[in-house]
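Q: Structure for the following, please:
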Amino acid sequence: MTTALLGLGTYRVRPLTLTETVTRAATDPATAWIDTAPNYLNGKAQPLLAPVLARHSIPVSTKVGFLTEQVVKDAMSDGALTIDDAEHGHCLSAPYVRWQCARNRTELGRDRLDLVFVHNPEHRASAPYEGLRDAFTALEAEAAAETLTAYGVATWDGFDTGTLSIPALNQLAVEAASTRRHHLRAVQLPVSLVTATAFAQALDEKGPIAQAAALGWQVYASAPLFGGELPHLATSELTTLLHPELTVPQACLLAAASCPGVTRILLSASTPAHWGQAQAALQQPAVPITTLRKVLDVLAAD
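A: Okay, here's the model as predicted:
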């Protein structure tokens, strides 16, 4: 077994430390990755990233879906957003998705986007697959125009609730691209010792993580420390079981990175020091599946 690679998530990174943390994340060009979104840091994440990204050739994943106040104003002015979608705060229409992709390129200072996630499609309470169909069609058009390398779906609870499934997403992408050689190549979902449904399923080669891995997709694990709360919930005994030489946060991070099928862990490290600690944790051997099962069983019993 091998552990997943580490990627920098920017949802919780402090603006004042963003440049320094990205620079630290870029120290290993072979594995570096940045995950962001146009609505992160109140819409400031991507413009703040642009100067440091200009100095470091790091792959970036961004998103489409959620609307900021400024995005609503600008997209409506450009005719890419309806009043109904603006009031809902979330949009996956083809015109808006293509507009947001262009804006993402501008804000990030990139001519081509590495990966664009459709952001929480379950936010659309009714018929999420209708929104996804529009989004996938637009993203396939972006790929055809060579302004996009790949796209994916980022969800919080879409797989747990049964709203989304890997086979259905794959079929939708086939239909959008009119070929099985589509550009849907990634999913992002929470994987931690707390958000453990998909985690536990993956240990038995089942569920969305195993299904995505079987298709050759990348699987990005978000919130591996459950928004920073997990280290306060885990016990020292649990840490000893996972890896006795690591701190509680490091052990919890290593556990998520050891989940079969997960290819990258997205961590919103608040400081370069935290990033260094995370790097050190993921250099350790993967936690055996038998140990992961034991840990999840203990947590489930609490």
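
Q: hey, let's count contacts and neighbours off CA atoms from now on
A: OK.

Q: from what I can see Leu6 touches Leu266, true?
A: Yes - counting by C-alpha atoms under 8 Å, Leu6 does reach Leu266; the two are 6.3 Å apart.

Q: Between the two, which has more neighbouring residues?
A: Each of Leu6 and Leu266 has its neighbours counted (other C-alpha atoms under 10 Å); Leu266 has more, 27 against 24.

Q: For the closest residue to Val262 other than its chain neighbours, give me its contacts.
A: Spatial nearest neighbour of Val262, chain neighbours left out: Val219 (4.9 Å); criterion: C-alpha to C-alpha, 6 or more residues apart in numbering. Residues near Val219 by C-alpha atoms under 8 Å, 6 or more residues apart in numbering: 186-189, 209, 212-213, 261-264.

Q: Report the secondary structure state of Val219.
A: The three-state label given to Val219 by DSSP: H, G, I helix; E, B strand; the rest coil is strand.

Q: Run through the strands of the stretch 201-302 of the chain in chain order.
A: In the stretch 201-302 of the chain, the segments counted as strands under DSSP state E, counting those that start in this stretch are 218-222, 264-267.

Q: To check against the first, give me the structure of this:
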Amino acid sequence: MTVRLGLGTYRCPDVAGAAQMAAARGADWVDTAPNYAGGRAEMSLAAALTAHPNLCVSTKVGFVPAGAGHIGLRAGALSPADVECGHCLAPDYIAWQLARTCLMLGREPDLVFVHNPEHACSEAEIIDRLFNAFLALEEACSRQIIGAYGVATWRGFGSGLFDVRTLIDLATKAGGPNHHLWAIQLPVSLVHLKPVAQALDGHGPLADALAAGLEVFASAPLHGGEIPAMVTPELSELIAPGKTPAEVALAVVASALGVKRVLLSTGKPEHWTRAVEAVGGPPLSPDVLRRVVDVLGT
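A: This next block holds a predicted model:
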């Protein structure tokens, strides 16, 4: 399976410049959210998306962008409690946010993730929250406002609040057998190795997504830039001799079973070029991945 590098825009200081840089170097995907870059990330991508019509874009619904709370409140899409919480997955808000997203991007998004559905949500509420969000997103797909949807979560899978099978069941209930649930996004890195370890044993979100035919987007592969400093010469020698710490870390993520796309936030051409090579190179063997898990734990 070919793994591709995608541009992530979380914590990206210059979203517009990074998108133009990545697209000029063959990137085919950029991932964003309305609340990134102080609420300006989607608008910052518009020029690159216009200049590179083959560049796909995924965004998210859930968190209320900075400065948009009072606008959503006046529009009737948000309640005062939603504004205070800063997160909402009510159908009216999803519809309002998708319309706003299309205006900001200058086009319809290819994929929309439900963003951290576990945020401020109890175990008793999560299934209804996801189902209602899926209903709204299936409606958006039927109206061709978006191409597909998914779930981007930081801790939903790891906490046991939901699993891939649950998501598939809810999507089927919301949209029938031809539902538009297409992808999941979760952190996979040398810090977040549990999904890798689970996949090696044939279970967990990565293995389940692969079995269900869902795309897997691996986020935070360098853990906000912290991981390269954590990679010792001994670990580099174990994983990929002769490679930089960042390349070593990216190789582990790209080699995890089921991962289809690795999202990296960078605006530096040299970093992008080396990351493309690291992600697209021959995958590490399961034996190497098991040794990494044994050394670092989960």
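
Q: Got a TM-score for the pair?
A: The TM-score (TM-score structural alignment, normalised by the length of structure 2) is 0.95; 295 aligned residues with a C-alpha RMSD of 1.4 Å.

Q: and the gap between the residue nearest to Val262 of structure 1 and Leu266 of structure 1?
A: Applying C-alpha to C-alpha, to the nearest Å, the value for Val219 of structure 1 to Leu266 of structure 1 is 10 Å.

Q: likewise Ala50 of structure 1?
A: Using C-alpha to C-alpha, Ala50 of structure 1 is found at 19 Å from Leu266 of structure 1.

Q: and the spatially closest residue to Val248 of structure 2 that is not a sequence neighbour, how many residues sit next to it?
A: Using C-alpha to C-alpha, 6+ apart and skipping residues adjacent in sequence, the residue nearest Val248 of structure 2 is Ala240, 5.9 Å away. For Ala240 of structure 2, the count of nearby residues is 18 (other C-alpha under 10 Å).

Q: any idea what Gly131 of structure 1 aligns with in structure 2?
A: Matched by TM-score structural alignment, Gly131 of structure 1 corresponds to Arg129 in structure 2.

Q: Mind telling me what element that match is part of?
A: helix 126-142 (DSSP states H and E).

Q: show me what contacts Thr36 of structure 1?
A: By C-alpha under 8 Å, 6+ apart, the contact set of Thr36 of structure 1 is 9-11, 45-46, 60-63.

Q: and the residues you listed, which of them are in helices?
A: Members of the contacts of Thr36 of structure 1 lying in helices (criterion: DSSP state H): 45-46.

Q: Which of the contacts of Thr36 of structure 1 are still contacts in structure 2?
A: Shared contacts between this structure and structure 2 among the contacts of Thr36 of structure 1 (both residues aligned by TM-score structural alignment, their matches' C-alpha atoms under 8 Å) comprise 9-11, 45-46, 60-63.

Q: Let me have those residues in CSV, extended by neighbour count and distance to Ala168 of structure 1.
A: Output for those, formatted as CSV (neighbours: other C-alpha atoms under 10 Å; distance: C-alpha to C-alpha, whole Å):
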residue, neighbour count, distance to Ala168 of structure 1
Gly9, 22, 27
Thr10, 25, 29
Tyr11, 20, 28
Ala45, 23, 32
Gln46, 24, 31
Val60, 20, 26
Ser61, 19, 23
Thr62, 24, 23
Lys63, 25, 20
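
Q: what two of those residues are the furthest from one another?
A: The distance between the two most remote of the kept ones among the contacts of Thr36 of structure 1 (C-alpha to C-alpha) is 13.6 Å, for Tyr11 and Val60.
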